[in-house]
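Novice: Below is the structure, and that's it, no one-letter string:
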């Protein structure tokens, strides 16, 4: 509680009583088993979700258990504080941001409580992520059916709150159709299980009395009183998500209270647990893509296609495809599309591949004889299908920041109409967009159920633009209603559509919503201002006409963002892909801690708040902000977000920028000097490397060196090489005929000073491939360590010197081969960000190659054969900037197989894992994928890692394995050994080279660090 300034007493709306925030925080901290956060950083990170809206929360509670969440609600009730529940925070209508106490379920309350495979049900806590639930259910052969595009990060609690759907709702229905029962908590403390209620069960509830009886009786009376209008105004379409599900309470029906509460967006009750219906995992799938003249013609074909009962029936237009092409997204999948300007993606399931294919073929046979005959691409290859679905699921990211186009925003991205009227609706919607000056918006979505997604180039920063936004929403809502549709077909109402509900439902049904709200929450404390008594659609905008952010002078050029740091920060649109736990590299610190502030999105939100565009921003101290500094402290600068984020957020660059300003003119942490200036220190140590090693590893003195340098005490310091790589090379001199021409082998700091054997191996390989190897005439550096610690002035000077020295080679077109991926990525990418107008820097980026890229492009060169399997850890910067395809292809040509490529981050990440205080997170990152994979690998598996950090972490973790560089593998294979096979392949099991070896690592001292912490590291 100490260490930050609390906001003064607040009230959420005029006329409401003030809430004494300090007393509320104190009581929550005393009563709740969990993390109670009222600090500026947390409040800033939770101020918005995936929507256009922003409201700074009073505070955030992260309960460890369901009972702790119940205690939090009790404390809030005592203080009359409003409550907002939050899962993945990806809502697009503003449901999960509010001036309230936010309860974040996602960090701890994610248990799969029970599974009944026979009944096809399970019970879950609200914080469990959909993909994680289905992974845990996999042994049963069952899964939860609805699958939104955010399946890797959305929680079941959020899906229940929004009545989520996704593409598979075509076959399995909405979340409401798959919920059996809910354990709910009302604001007044009433706690019960809710579900379908027969007449006998209803009578029993009334007989038991109390608040449950009152709730059931009052709801039944409301539904009966308004039954006529409910039946008349609720559209009979598969994707009606707007409003409360009062149709589940109608007389003569099942009176299903659980179904009625799904989609209520936390405005009625808090969901504590859910009993879900499950479906069998499809045994096989087949995908057909149907190409039509345009998206409207594709929509016209939907009824005929839907009659074949596919698993998924999605639509994609030419604009979305064009935007993905412009942004370089999914090139392989785009190349698979059949001819057309609008496409339907249709998948079928079966008990076998043959059955799935046959179902797809029956559809094609029928369409062939109709006016809906398409161009066709047929897929039954799992990889191709996955890539094509990723193309569709990336729609939000693809349309959010398109080069050469205005910014686009949600706001009317979720309408749904009867599927048999979809084509005409799209034609009218396009006309309305054009009339309103919003032409160019892509149209895509769940066409089989008439649901349309889009992002529109609204002007949300001027008064006229906001007025036009508001006017358009009214006209668009009327258009949907005229088609018998729903304002929301998936994303819910929240603030984006709450004000528009009377246009769809009429005044009587809206009064029924208000009456239902009063049954559960008469004081309007549950997510106030959403759905019922909503804020206006143009209130609480994340931007708005009053938004006045700073756009400060910066060190990087941000060429993709018009030179603007503010525009770069605004790349984050809240998709939340950085909160995933499986695919890709992004975001290792979030995977380790489960903290919103440690996700790429959370950090981007804090940087947005730091730019001070709103008077109520909790982050008030600009570049000097300790809240932003603390959130960035655990950023590994892995650059995973640069490639994995659909918006291309590059938090490593933003972190370096922030650190440069934050520490300008004042002392830095010791690690910035010891590790930031490592290239210079290593150069000074080179003549006396033996003495330097002895002093650094002497028991008492070594500890003192680490303490002075801000180095983690448990980390062994790396040993300086006895002979630097370039010293060895200059003594040896260039050799070979060089018939393929010269290459400059870049002597990065780590190869040069710590692992020169990697450089020697690379020289051997390059010369054997016909190249003449040269090295720089003097010691040069890419500036990586100064970049990563935010010492950008030094980094610029170092890079200028490097470019001046290399200029003759650059202008002659000489290729530069990098061995250390992080340094190679600086030459190829970061240098251009610092000097976007420098032509020699541009040449540097264009001429820099990885070893695999250079060799793979060498015509006629044949790699040596290797008889063995490999476990490969691509460096994060290679994944994000350089790419791994060339390495994968080279390993295949070498015969290494199967080569298992490990995902995720090693956790050391340059200076990060060496910095004092980072060890727990560093090891947790490594334990996510890398270390378990190494422990599981057979003894004769080659462990391949080009990154110095990756090799060091593997050694320090006490796995007993030592990883090697690709250059070492190639050199050893080229030399052969006495165990070489007759065909020239090398059997590495007994060779003396440093390729497969178990060793007693000095870093076994790290064994004191728990491999899997009981709680995620981070806040306590």
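Specialist: Nice, thanks for sending it over. Fair warning: this is a prediction, and the values are worked out from it, not measured in the lab.
Novice: CA only for contacts and neighbour counts going forward, please
Specialist: Fine.
Novice: ok, residue 72 touching residue 30?
Specialist: No - using CA atoms under 8 Å, residue 72 is not in contact with residue 30; the gap is 10.1 Å.
Novice: more neighbours, those two?
Specialist: More neighbours surround residue 72 than the other of residue 72 and residue 30, with 26 against 12 (other CA atoms under 10 Å).
Novice: ok, that one to residue 22 distance?
Specialist: Separation of residue 72 from residue 22 (CA to CA, to the nearest Å): 15 Å.
Novice: With residue 478 instead?
Specialist: 46 Å.
Novice: can you check residue 439 too?
Specialist: 49 Å.
Novice: Equivalent analysis for residue 814, please.
Specialist: Applying CA to CA, one obtains 65 Å for the distance of residue 814 from residue 22.
Novice: Can you classify residue 591 by secondary structure?
Specialist: Secondary structure state of residue 591, per DSSP: H, G, I helix; E, B strand; the rest coil, is helix.
Novice: now it, nearest residue through space, not along the chain?
Specialist: residue 581 (5.8 Å; CA to CA, 6 or more residues apart in numbering).
Novice: Make sure that neighbour is actually in contact with residue 589.
Specialist: No - in this structure, residue 581 is not within contact of residue 589 by CA under 8 Å, at 10.6 Å.
Novice: Comparing the two, which shows the higher neighbour count?
Specialist: Ranked by neighbour count (other CA under 10 Å), residue 581 and residue 589 place residue 589 first, with 30 against 22.
Novice: tell me the contacts of that one?
Specialist: 598-599, 634-636, 921, 925 (CA atoms under 8 Å, 6 or more residues apart in numbering).
Novice: Most neighbours out of the residues you listed, which is it?
Specialist: residue 599 leads the contacts of residue 589 on contacts (other CA under 10 Å) with 30 neighbours.
Novice: how close does it sit to residue 789?
Specialist: Taking CA to CA, one finds residue 599 at 19 Å from residue 789.
Novice: Let me see the ranges of the helices in the stretch 501-650 of the chain.
Specialist: 501-520, 565-569, 588-593, 600-610, 626-633, 640-644 (DSSP state H, counting those that start in this stretch).
Novice: ok, second structure coming up, stack it against the first:
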């Protein structure tokens, strides 16, 4: 891997490779589905540093970019000029412009703006032998000047012209005239009528000819107004049949399709339900979006189309919207196609290979019928069919059997039959993703031997030794070679601690959830993946870790990881995983890296000495209970300079971190002192408040506030006074056998309430998530765990759904900046909290800034501080600093509150329960703006206790009796 700091360094890397004859593979976001980004080569990753917008010419509507810039980031920087790069693949949050140029990417907006090739003006390139120059359209005069100058560039231009001149008839005849032809080299761009445009000829060449260093792009205005019509049909073929009629009457910005199979999968997975609820009647749908300079104009386009189709906005098969937020919600369902269809709930594995064929739009319906017949002939039942129907591009994933020799043989036979089918319709093997290894061998079926021979001549001209991404486009590997699985794949079985109930109880199948979509490489919004956002390294993305775990399974004889669970490479990659669980919700296929990390750590450290942090923070609940012996003394010791420094070193804690002080009176102690009788578990008004470690020993005001609010709502609160724990810290550090023991003891304590069906309320999101997710996966056969999972509520869920009729939360009438805990985002969701805040009069700005960066023990562990703070500074901490003094800062997670307080924000965050409890007192409200609403600062520590702590340590070392220690503790 080479990660160049600038494009000159990237060019130098190519020169070094040429010196040693090493193959080269340029890589952007690595989102290619055709295998373009896999090879035995020196991989140049442009995305970490070579990601700049070099210049913008707003008047000409152009810009110059480096190859590693991500599409969404480019368009964000262009937004001040109200310009954008037109093509927008569904991977827009993480695909790079270099990758888009390499693949000739398209996306839904290509309906209006064309493919990437249609929007590239010039390219700065370097060849393997070191020629570096800008290329683009070439007039006759410019061509003659280049040739007259002589040298390597003159040779390239003259020989390219000779190749095209010899094959001109075949190029004009064999290249299909359709909107979505992405297969093969763009030799048609070198035809005289197309201006001998070498830049466009190189787009889509998949890094096999040159290395792109910079690109000059054409830009388009951002349309200020949009409207969308969704049309329902009886099946996907009927929808396809209607596409030509739609295109006769309108020129939409996009024309997308979703079939009933995809909707069925979404409903089965509980995904994108709010989007589906907005769809009209039908079993398949066309989404038609219009844009323009006024809302009236775009609305008129939509209504004119409906009139031409004989439909109206009132029809049950029509949904109309000119609300951009609603439209984006509906489009997200379409963008989710790959993730939704990759892992169907029925347990089948589906694969790419024939996932983006394209035909003329006016022949699309018949092509789909024939394709369905081909599926049936090969026994490939129910693949979803969706895609960019306005341009005749069809997406699908097929349940190929790639683990047996017969299945692989059938896979190969299908691809050749499908290639012949699409060519018979005048179509293209690829309408968006390129050929790569998946379709390279099929190119002769589409273009004929003569044109494919011309591809070879072009390759030999630019790269005579086949060192640029070899095996792609020219002299390709067989479509069934180098398969990820294949008939020789034999992963070993593994006895695991987690049950993986959604993955057929198989760790192997769980790891294989990752299909490389790459959403974990996004740079903003959502939670996934904070460590990648901090480091920019693939190794620290969810996808990178999943790939290493796959290698660890040792399914192939030449696996890169050879020492299994003891692997240092896998441990190092997982080290910066925050266990935030963001991937569990944000990954389109539901990879849960936090669980996989815990599983790995359990095996990696089996019968071995663990890192100190696993004993200090992994056993935190036990140490917290022991702190009750002398909390003031413990706090003094934790803050005494010499002792604290030594203690952190011994405990594996980052020296930069301050230990959160223990409360002098725990919540459970406070509760016991109330002396209230325990309510009847069978009483419908009874609820159990879960005394988690953090709300009990560190921030008891949170639990006390929750008691006040729940009692105000009419509940009778019960609190377990015997020791209970969710085992979160043992799970996150991979001490899973201990975690199970702790959970079993907890079940014994909770059993009366479990049997009575009593609601149990969690205040700490990470602890609640354990009972809703981790515990059922860790102990899938335990019925009490299952019952407990169903009975566990968040604080907001209880107050919204279970309170007596007529109760309303206290009015706060305040604005608030709200940080959602990652586990809540991933497991419980935040809808109930937002509704409760709305009813309480809180105008909430719920941050979409990702993880806070502390994430339980992660940010406290030695070696993680810098990454932890980098993550915090990427979103949460600046947002809190920008919060008005009169606004609340709300964060239900102990980690989030701690990071905010230790992150230089000058603010203390509150739990929602604390805010509502203050509301019971009539403030904070608009009537008392001058009153502080922050959680009170802990009292100053007594200096005498610091001295005492030092004395205690010295006495203990000298063997002083415990009686003396107890006497000192009474100070």
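Specialist: Structure received. Keep in mind the model is a prediction, meaning the values are calculated, not measured.
Novice: can you list the helices of the stretch 501-650 of structure 1 in JSON lines and add distance to residue 492 of structure 1?
Specialist: As requested, the helices of the stretch 501-650 of structure 1 are exported to JSON lines (distance: least, CA to CA, whole Å):
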{"stretch": "helix 501-520", "distance to residue 492 of structure 1": "11"}
{"stretch": "helix 565-569", "distance to residue 492 of structure 1": "27"}
{"stretch": "helix 588-593", "distance to residue 492 of structure 1": "27"}
{"stretch": "helix 600-610", "distance to residue 492 of structure 1": "22"}
{"stretch": "helix 626-633", "distance to residue 492 of structure 1": "31"}
{"stretch": "helix 640-644", "distance to residue 492 of structure 1": "27"}
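Novice: of residue 814 and residue 22 of structure 1, who's got more company?
Specialist: More neighbours surround residue 814 than the other of residue 814 of structure 1 and residue 22, with 18 against 15 (other CA under 10 Å).
Novice: which residue lines up with that one in structure 2?
Specialist: Aligned by TM-score structural alignment, residue 814 of structure 1 pairs with residue 758 of structure 2.
Novice: and what of residue 199 of structure 1?
Specialist: In structure 2, residue 199 of structure 1 lands on residue 140 (TM-score structural alignment).
Novice: list the contacts for its match?
Specialist: By CA under 8 Å, 6+ apart, the contact list for residue 140 of structure 2 is empty.
Novice: so how far is residue 158 of structure 2 from it?
Specialist: 12 Å.
Novice: And for residue 240 of structure 2?
Specialist: Counting by CA to CA, the gap from residue 240 of structure 2 to residue 158 of structure 2 is 44 Å.
Novice: For these two, indicate the residue with more neighbours.
Specialist: Taking neighbours as other CA under 10 Å, residue 240 of structure 2 and residue 158 compare with residue 240 leading, 27 against 14.
Novice: where's the more buried one, which helix or strand?
Specialist: helix 236-249 (DSSP states H and E).
Novice: What residues in structure 1 pair up with stretch 494-508 of structure 2?
Specialist: So stretch 494-508 of structure 2 sits over residues 552-566 in structure 1, by TM-score structural alignment.
Novice: let me fix that: stretch 827-841 of structure 2
Specialist: So stretch 827-841 of structure 2 sits over residues 881-895 in structure 1, by TM-score structural alignment.
Novice: And that stretch, what's buried?
Specialist: 881-884, 886-888, 890-891, 893-895 (16 or more other CA atoms under 10 Å).
Novice: Could you do stretch 694-711 of structure 2 as well?
Specialist: Neighbour-count burial for stretch 694-711 of structure 2 [16+ other CA under 10 Å]: 694-710.
Novice: go on, stretch 615-629 of structure 2?
Specialist: Counting neighbours by 16+ other CA under 10 Å, the buried set in stretch 615-629 of structure 2 is 615-621, 624, 627-628.
Novice: what helix or strand is residue 180 of structure 1 on?
Specialist: Here residue 180 of structure 1 is assigned to strand 179-185, by DSSP H and E.
Novice: Next, the angle helix 501-520 makes with that strand.
Specialist: Orientation check (axes from the mean of the first three to the mean of the last three CA atoms, to 10 degrees): strand 179-185 of structure 1 against helix 501-520 gives 60 degrees.
Novice: Have a look at how far, on average, strand 179-185 of structure 1 is from structure 2.
Specialist: Following the fit onto structure 2, the mean deviation recorded for strand 179-185 of structure 1 is 0.3 Å by mean CA distance after the TM-score superposition for structure 1.
Novice: So what touches whichever helix or strand comes after that strand?
Specialist: Once the chain leaves strand 179-185 of structure 1, the next helix or strand it forms, by DSSP H and E, is strand 191-194. The contact list for strand 191-194 of structure 1 (CA under 8 Å, 6+ apart) reads 181-185, 212, 256-258.
Novice: Out of those, which is nearest to residue 646 of structure 1?
Specialist: residue 182 (34.2 Å; CA to CA).
Novice: Run a quick neighbour tally on the closest residue to residue 876 of structure 1 other than its chain neighbours.
Specialist: Nearest residue to residue 876 of structure 1, sequence neighbours excluded (CA to CA, 6+ apart): residue 638, at 5.5 Å. Number of residues near residue 638 of structure 1 (other CA under 10 Å) recorded here: 31.
Novice: Now which residue in structure 2 aligns to residue 638 of structure 1?
Specialist: Under TM-score structural alignment, residue 638 of structure 1 pairs with residue 580 in structure 2.
Novice: Over to residue 67 of structure 1?
Specialist: Using TM-score structural alignment, residue 67 of structure 1 lines up with residue 8 in structure 2.
Novice: ok, now which ones touch residue 706 of structure 2?
Specialist: 795, 913-914, 917.
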